[in-house]
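Asker: Predicted model and sequence follow; I will ask about them next.
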Amino acid sequence: MTARPPEGSAALVHGEALAARHVDALLKTVPPRDPGTRPDASARAERQRRRWATQVVVVDELARRACAERGLRPPEEVRPSDVLAVAEADVADLGSIVAAVLAHSPAARALLAALEDRQDVPESAVRDYYERSPDRFLTRDALRRGVDPFSAPSGGAQPADFLPYEAVRAGIAHELRRSAGRRSFFAWLDEARAGVVYATGHEHPGDPTHPDHEHRH
């Protein structure tokens, strides 16, 4: 039988209780979402806000443990207010929970950086990306003239309309390494969260076993 979190805790993280006060502290820095006009919407929104905050706190704890296992030393300070500074682009790319975790948790950022550093991006992958994405490497002049990057030289696009490979190679490699690092981070997180048991009221916001679930990551 799976052990349940003791009273006053938000979750069991690989068998150890995580105090609900950490969730409460985070909630004090995050403004409530607009509940809309339905009479029961405000209570539902608050329940989901607590579940969302629990995820941020739990993943921070998981990242701290992962850093300790790997000998990484992230900064100790955690400023809950940093959650308010999440960029919309990061939310779109990562989901609201992971984006908030990376804004909130030095340990998560350190772990992600370490995973990115481990990625091996072969030259062939960099070259392939350059050749398959000509629209990203038009010169300013070509953009101004409205050159179609996918047309053959006879159709308008000329070699001089594109930034040379040598000039953009490092940037492409960095972007591919970053993407691979994020995929590795998500894989780690999926595995690490398997060892978490949530207290009632602290479930994942998208958990279909509770009536307020929604799929927002």
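Answerer: That came through, no problem.
Asker: From here on, just use CA atoms for contacts and neighbour counts.
Answerer: OK.
Asker: buried stuff in the helix or strand hosting Arg169?
Answerer: For Arg169, the element it lies in under DSSP states H and E is helix 165-193. Neighbour-count burial for helix 165-193, with 16 or more other CA atoms under 10 Å as criterion, is recorded at 172-173, 176-178, 180-185, 188, 192.
Asker: The helix or strand that it is followed by packs against which elements?
Answerer: Using DSSP H and E, the helix or strand that directly follows helix 165-193 along the chain is strand 196-198. On a contact count with 3 or more CA pairs under 8 Å, 6 or more residues apart in numbering; DSSP states H and E, strand 196-198 meets strand 9-13.
Asker: take a look at this one as well, against the first:
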Amino acid sequence: MSRPDAETLDALVLGTDAPEDREAWEALVRNPGGAEMFREAVTRRRRRDLVASALLGRPWLARAIARLSAMSRQTKAAPTGTFSLLFPDAELDALVTATLGPAEEGPGAESLAPRWGQVVPVRMRVGDRITLEPSPGADPVDVRYVCQGAEGALPTRTWKLEAGEAPVLLVALVGTAPGETLAEALVHAKAMAGVVLLDESWSL
């Protein structure tokens, strides 16, 4: 039995009532993995809504994410290696680590695991740090930040979230040159991944 595509699953999460969506519901219920597929779609929608909520009243962030989205559509090949989000100050660090793997074609590109070519939200405690850590043997990764309209390089690949600072956009880039601005780096980069940092009290 065929797997519903991401667009159809998103429509089901939103509760649309078109005839084709009712048919998709029936197919989803009959699918042995339907419950898991729907859970993934709900989580994906919540992540998108969190990012959207961060954009409200922040044109600087909207412009930055629009540039990332445009760049990701032009990416032809995934970089070598994977990418992890580490939380040095978090309890049970191993349980909150997310992995950025190579981008995939087709339905796999909508996987819940953050991937190259995606922008994902991360909620964390004020005062905690997050590190964007490439795997051994991965292509060199250039990390940039965009915070309250200011931007710059982040050589340590680590950001400590301060009170009143969120949202903060961290951008991981592959294929950039030293000294480039973010706009210039996005022109030359082979791949990108974005992380929107929100404090733990952030809600929709």
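Answerer: Perfect, I can see it now. Remember, it's a predicted structure, so these values are computed and weren't measured experimentally.
Asker: Any idea what the TM-score comes out to?
Answerer: TM-score of the superposed chains, computed with TM-score structural alignment, normalised by the length of the second structure, equals 0.29; 101 aligned residues with a CA RMSD of 6.0 Å.
Asker: about what we covered before: can you tell me which of the buried residues of helix 165-193 of the first structure is closest to Ala45 of the first structure?
Answerer: Ala45 of the first structure has its nearest neighbour among the buried residues of helix 165-193 of the first structure in Ala192, at 27.0 Å by CA to CA.
Asker: measure that closest one to His104 of the first structure for me?
Answerer: To His104 of the first structure, Ala192 of the first structure is 18 Å away according to CA to CA, to the nearest Å.
Asker: ok, then the element right after the longest helix anywhere in the second structure?
Answerer: The longest helix of the second structure (DSSP state H) is helix 34-55. Moving toward the C-terminus from helix 34-55 of the second structure, the next helix or strand (DSSP H and E) is helix 59-74.
Asker: residues contacting Arg48 of the second structure?
Answerer: Val120, Pro121 (CA atoms under 8 Å, 6 or more residues apart in numbering).
Asker: got the angle for the longest strand seen in the second structure vs helix 34-55?
Answerer: Longest strand in the second structure by number of residues, with DSSP state E as the criterion: strand 191-199. Calculated by axes from the mean of the first three to the mean of the last three CA atoms, to 10 degrees, strand 191-199 of the second structure forms an angle of 80 degrees with helix 34-55.
Asker: Which strands or helices does strand 191-199 of the second structure pack on?
Answerer: Using 3+ CA pairs under 8 Å, 6+ apart: strand 191-199 of the second structure touches helix 59-74, strand 119-124, strand 168-174.
Asker: what's the angle between it and strand 119-124?
Answerer: 30 degrees.
Asker: residues of strand 191-199 of the second structure that come out buried?
Answerer: Ala191, Met192, Ala193, Gly194, Val195, Val196, Leu197, Leu198, Asp199.
Asker: ok, back up a step: farthest pair in the buried residues of helix 165-193 of the first structure?
Answerer: Greatest spatial distance in those: Ile172 and Ala192, 30.1 Å, computed using CA to CA.
Asker: Next, Leu18 of the first structure: secondary structure please.
Answerer: Under DSSP: H, G, I helix; E, B strand; the rest coil, the three-state class of Leu18 of the first structure is strand.
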